[in-house]
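Peer 1: next comes the sequence, and after it the predicted model I'd like to discuss.
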Amino acid sequence: MVRALSITTVLPLTLIVLAAAPTIVRAQEAVCHHALSLVGTPKMPADFKHFDWVNADAPKGGTIRQFVDGTFDTLNPFSDKGVKAAGLGLVVDSLMASSPDEPSVAYGLIAECVTYPDDFSSATFKLRPEARFHDGKPITPDDVIFSLDQLNKINPFYGYYYKNVTKAEKVGDHKVKFTFDSTGNRELPLIVGELSVIPKHYWEGKSANGAVRDLDATTVEPPLGNGAYKVKTVETSRKIVYERVGDYWAKDLPVMRGQYNFDTLDFTYYRDRTPAFEDFKTGRLDIWVENQAGAWATQYDFDALKKGLVKKEAIPVQRVAPMQAFAFNLRRKQFQDPRVRQAFNLLFNFEEANKKLFYDLYVRVGSYFENSELQSKGLPEGLELEILNTVKDQIPAEVFTTEWKNPVNKEQGDFRKQQQAAMKLFNAAGWKLGPDRQLKNDAGEQMVVEFLIDSDTFQRIILPYVKELEVFGIKASVRVVDSAQYKQREDKRDFDVIVDNFAQSISPGNEQRQFWGSDAADKDGSRNTMGIKNPAIDKLIDRIVFAKDRAELVAATKALDRVLLWNHYLVPHWHYPYERLAFWDVFGLPAKLPSQTSAPMQVWWYDAEKAKVTNAGRGQ
């Protein structure tokens, strides 16, 4: 995904129909584009002044204090080691930055513009001469080349994501050319545009204690960056505070006007939601992102809300719903038969959970690309069918004959039918319920499953599921560990089932190799947490990556969605098409918010007049 202007590190978007608006045109020279689009023409022209989802004159100042669940142990945003502190993505800028209101559109940030040939065999970025790191040193082509080289070496995510880049070279005082390993891959210029640029002189230097810095290690030393914020103070595992960079080099660029308005960003960590929410209600935190439907329905009746000092809003967002799910570790022998995995899905009673735990607020996820034109529906036809026929002998026959759907338990007796179907699947896969009421295979081994989580929140959801599994003679359990141990076990694939989340864009591409590609399956720390190794899926990913137009991209993605679903790699969860926010009334918001996110830290601001009234009400 093109780097959104957010608190997180770079995530993948992709490019199929690459449209761009010219900024510079000279005789006999290629057009240098100020923006790239995956699916059409960028909304903003080359001479735009600011985005239409900001208040260009928003005042700077104030603080926003927020809750983070868990803990952290490193300030290195790039290594796959350790648990990263929240907000580190704000310290480092990338070559291009996306608009959260325009899916799949990137505008020049460190790079003023980009050129590429018709066959997409390379991309050349022209860097802004004024671009600076926080120590005042200019951002050079050498820094860009160093960034690509080092990130590829230290983190398998970057290694896979930028694997099609064969060479990066300086071709001018402010120009970097990236050469690709093939032609026709229209996403590659945009993928390179996502590159976070780090200072070569800093990472090749020594820290205050004289040690050589290591980009692949955990560290509590605040990194030197080039973004809108820098680290101010750190209490390891408890709190991190950022301060706005007053002389931030990009603050007056159209791509940044009206954004990142708070002087201070305060992230406070809690190991439990309950005390954190109490701190919010009493005014020690300013904003609360609610991810529990039950809490949203029942816990917002406190005095400050009744008095109007706290606002409660469900803000609609328009984006592909992520596939959140119970994800199986296919490296475990008990999960290698798809019939077993399908049986687990039949035994998850979503409707019961939605009613008892979620107040019927959620919708079950039924696609890896839910809520988009990429979602497979009905039976395959047209170009999608043609694509599926190229891997026909390698995929389940049901792909062609039956629309995949989650089990539904609306009527009394429905779940009993699911249980009966699940037992038939277990039996067919060689698992039988013996006289001791244990589900065992032919070797006499009992079916065992441990759900690994890093938050108590999910226990109330998993425990009823565990009870259903135990009825079937499955030895099921839940293990809660801290964030650091969870990440270590996830990276080392030391789990049976985890709660995973696969966020997608409307233009999937290279990142699909990280999610489902065979090459990533055995790489510790890759996003292929489940360990999928499927040659048909590899071929479908290639069809996506090398799609010649939007129609082929959509068809290939639908085909991939359908094959993933029919392999039963996971037990899908649910989604909610809103962001649930509660916040003390000290903020100003633009007249129009970005369509894909409420973006509090990016586009909100501290309203001093509102704050006088509200802070008096909360005793501050």
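Peer 2: Looks like it came in fine.

Peer 1: use CA for all of it now, contacts and neighbours both
Peer 2: OK.

Peer 1: from Q66, how far off is P59?
Peer 2: Going from P59 to Q66 by Cα to Cα, to the nearest Å gives 20 Å.

Peer 1: around G246, how many other residues sit close by?
Peer 2: 11 (other Cα atoms under 10 Å).

Peer 1: does it sit in a helix, a strand or a coil?
Peer 2: Three-state assignment for G246 (DSSP: H, G, I helix; E, B strand; the rest coil): coil.

Peer 1: use this one as the comparison:
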Amino acid sequence: MRQTPKRQTAQARVKAERNKNLLWGGLGALGLIATLAWSGIAKADGHENITSSHGYSFYGDLTYPADYPHFDYVNPDAPKGGEMAIAFVGTLDSMNPYARQGRAHAFSVWMYESLLGEAPGGGAAPADVYSEYYCLLCERLEYPEDKSWVTFYMRPEARFSDGSPVTAHDIAFSHNLLLDQGLKSYADAVRKRIPKVEVIDDYTIKFYFADGISRRSLIEQVGGVPAWSKKWYDETGAKLNESRLDIPPGSGAYMVDDVDISRRIVLKRNPDYWGNDLPFNVGRNNFDRLRVEMFGDSAASFEAFKAGEYTFRAEGDSRIWATQYNFPKVQNGSVVKKELPNGSPPSPTGIVFNLASENLKDKRVRQAVALGYNFEWTNESLQYGLFSQRASFTQDTPLMAGDAPQGLELELLQSLGDLVPEDMMTEPAVMPHTSNADTLRDRRNLRRAMRLLDDAGWDVGDDGLRRNAAGETLKLNYLFNSSASPTLTGVMENFVSNVSDMGIDITLERVDSSQFTSRERDRDYDLLYDAYAAFQGTGTGLLQRYGSENADFSLFNPANLASPLVDAIIEASLRAETREEEEAALMALDRALRYEFFMVPVWYNPSHWVAYYDMYEHPEEIPPYNLGYLDFWWSNADKAAALRSSGALR
């Protein structure tokens, strides 16, 4: 059964309460003192309440106690060894993902750790709770009741892969490097909220937060900064804002072994990794090697998997999933095909409108264009009926807006006055249109689209094309990545055909991966297929993704969405003082984002589709927020040897 975030949160609270009761009710005087030292509240100078803890959550309710032995979902006895090999379709030209130039793989950040730990590549860790963070490079952190600052006490034993210590000077350097040379949208947001960082000693660092702002996501923000070696940057003169292949040493469990940017990237386990025995890492980082193989298109990638050139595949193509996993290795059991539960809301993926495009500023035009997408026919005819249609930015969670607002959500929207349109207050949240599954060209939707375009002032000329009062043709450019799967390409070709039937001069422009990335960053498109990030809690990251302040250049906001209504709701969510207020604000945010109509939602899969050579094993229960095949799965050496002996693997 799929576990919703609300149910997971409730379980986490129960577990946290149980742990608290055990600690406070079952310990003697010495135990009580120890508990206070790690996760309690103490007085500083007799005035300020200071929380000292092994982790952080905004509401203070951590699931794992200070003496946790490992995360609940891992196998603490998982064997170490073997290799996990995956594929990447497209082109890469950099190992620095922090620059606007170049395109880098996720493996380029695998080596770096932060004060508060994450899964490799920035995933959830722990993966069974939401919005909780636990010390990795730090031993503990302290912060006052008003969260106006935070101090991290670092682990002196932490080392970069070159053997040099990870110090507070490296953390301060990394923080400032992101501000000086990182993405502008990130730097602008952080500078306003974090005005000062102080290195108290080699292993103690303090961050100060600006007055008069929400304290949401600030502690986890500074706690999540990747630790880079100041020494390496000083010696090499490298810059964070330039594309490059050489990288600084990291403190993580893996280090770069081989980079051939056109063929593969290989990471190897650091034999001297300092953090092997930390409870945070028990049962994790189990493979000796991680390898990614590069392919020019999805067909070549799938054939390579069948041949055993790589060993794990997270499948995203419904046609391949439904029809192509019948090759001999699947039939004889050498390759496992499996669906696994996914507890995270799906990424809000779809056809994104560039709201800065003059021809798309009128919502009626966007609504008309959207009617060219026929989910029902596409799903049945091209995708084997395997998908559901996404409607929400918090799909299938308790935060998903439904009927007309009520309760706390209604109170919040009423407090925003004229910013909230009347129909948004009184009607259910915007839902995707429905279409005829029997035919691609739904005449009813086509007629609706024609009326919308007429009302928007785009009349049909004698040549069948729509023009405005100035005689200008309604032209749209749909930028599309040529490395996309044949199924996705077919879906979008059919969409463009339907839009063209409306009298719109639309072009599906296929470009290679590097051009796509460059033009996306420059906002050189009217439409493109892209994704936003789903949300289950509030934080200042919402402002980068959906806020107005950096809309015209933020890489996280490809629609150039700049809505005073959305801004106001995000700010209200940041000021929420209870979980109930926060959840009401996020439901209102979902409602407002759907009302603004900057994306045509497409489909989603509520499960993970995976295929892999039968040498990998995983915990019996997959945690809700991370599939974890690169994190806490492991290799069975006997099964791997049998596959090689049989010739199934190269």
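Peer 2: Here it is on my side, so go on. Small disclaimer: the values here were computed from a predicted structure and weren't measured.

Peer 1: so what number do they get for TM-score?
Peer 2: TM-score for the superposed chains, counting by TM-score structural alignment, normalised by the length of the first structure: 0.92, backed by 597 aligned residues with a Cα RMSD of 2.1 Å.

Peer 1: so how far is stretch 435-452 of the second structure off the chain centroid?
Peer 2: With Cα atoms, centre = their mean, to the nearest Å as the basis, stretch 435-452 of the second structure stands 34 Å off its chain's centre.

Peer 1: how long is that stretch end to end?
Peer 2: 17 Å.

Peer 1: S251 of the second structure -> the first structure?
Peer 2: The alignment partner of S251 of the second structure in the first structure, by TM-score structural alignment, is N226.

Peer 1: need the three-state assignment for the residue in the first structure sticking out farthest from the centre.
Peer 2: Computed with Cα atoms, centre = their mean, the residue of the first structure farthest from its C-alpha average is P435, at 46.1 Å. Three-state assignment for P435 of the first structure (three-state DSSP): coil.

Peer 1: map it across to the second structure for me.
Peer 2: Matched by TM-score structural alignment, P435 of the first structure corresponds to D462 in the second structure.

Peer 1: then V192 of the first structure?
Peer 2: With TM-score structural alignment as the criterion, V192 of the first structure matches V222.

Peer 1: give me the contacts around the helix or strand that contains its match.
Peer 2: Here V222 of the second structure sits within helix 218-223, counting by DSSP states H and E. By Cα atoms under 8 Å, 6 or more residues apart in numbering, the residues outside helix 218-223 of the second structure that reach it are 56, 114-116, 133, 150, 175, 193-194, 207, 209, 540.

Peer 1: and that helix, which residues are buried?
Peer 2: By 16 or more other Cα atoms under 10 Å, the buried positions in helix 218-223 of the second structure come out as 218-220, 222-223.

Peer 1: cool, and stretch 202-213 of the second structure?
Peer 2: 203-209.

Peer 1: again with stretch 551-565 of the second structure
Peer 2: So for stretch 551-565 of the second structure, counting by 16+ other Cα under 10 Å, buried means 551-563, 565.

Peer 1: and stretch 350-367 of the first structure, by the same measure?
Peer 2: 350-351, 353-354, 357-358, 362, 364-367.

Peer 1: just give me the closest of those residues to A27 of the first structure.
Peer 2: S367 (48.3 Å; Cα to Cα).

Peer 1: SS state for that closest one?
Peer 2: S367 of the first structure ends up coil, using three-state DSSP.

Peer 1: do I have it right that F556 of the second structure meets Q544?
Peer 2: Yes - F556 of the second structure lies in contact with Q544 (Cα atoms under 8 Å); the separation is 6.5 Å.

Peer 1: biggest helix in the first structure by residues?
Peer 2: helix 550-566 (DSSP state H).

Peer 1: quick revisit: which element, helix or strand, includes the match of S251 of the second structure?
Peer 2: Going by DSSP H and E, N226 of the first structure is not in any helix or strand.

Peer 1: who's in contact with it?
Peer 2: The neighbourhood of N226 of the first structure, defined by Cα under 8 Å, 6+ apart, consists of 91-93, 132-134, 198, 248-249.

Peer 1: and if we set it to 10 Å?
Peer 2: Counting by Cα atoms under 10 Å, 6 or more residues apart in numbering, N226 of the first structure touches 90-94, 110, 131-139, 196-199, 245, 248-250.

Peer 1: could you do A429 of the first structure as well?
Peer 2: Contacts of A429 of the first structure by Cα under 10 Å, 6+ apart are 334, 336-340, 423, 441.

Peer 1: how near is it to E351 of the first structure?
Peer 2: Relative to E351 of the first structure, A429 of the first structure is positioned 27 Å away (Cα to Cα).

Peer 1: before we move on, what SS does the counterpart of W274 of the second structure in the first structure have?
Peer 2: Using TM-score structural alignment, the partner of W274 of the second structure in the first structure is W249. Secondary structure for W249 of the first structure, judged by three-state DSSP, is coil.

Peer 1: correct me if wrong: W249 of the first structure contacts A131.
Peer 2: Yes - with contact defined as Cα atoms under 10 Å, W249 of the first structure reaches A131; the gap is 5.9 Å.

Peer 1: now do the shared contacts for these two.
Peer 2: In contact with both W249 of the first structure and A131: 110, 226, using Cα under 10 Å, 6+ apart.

Peer 1: what's the neighbour count on F67 of the first structure?
Peer 2: 22.

Peer 1: counterpart of it over in the second structure?
Peer 2: By TM-score structural alignment, F67 of the first structure lines up with A87.

Peer 1: spatially central residue for the first structure, please.
Peer 2: Compute the mean C-alpha point of the first structure, and by Cα atoms, centre = their mean the closest residue is A503, 4.9 Å away.

Peer 1: this completes my enquiry, with thanks.
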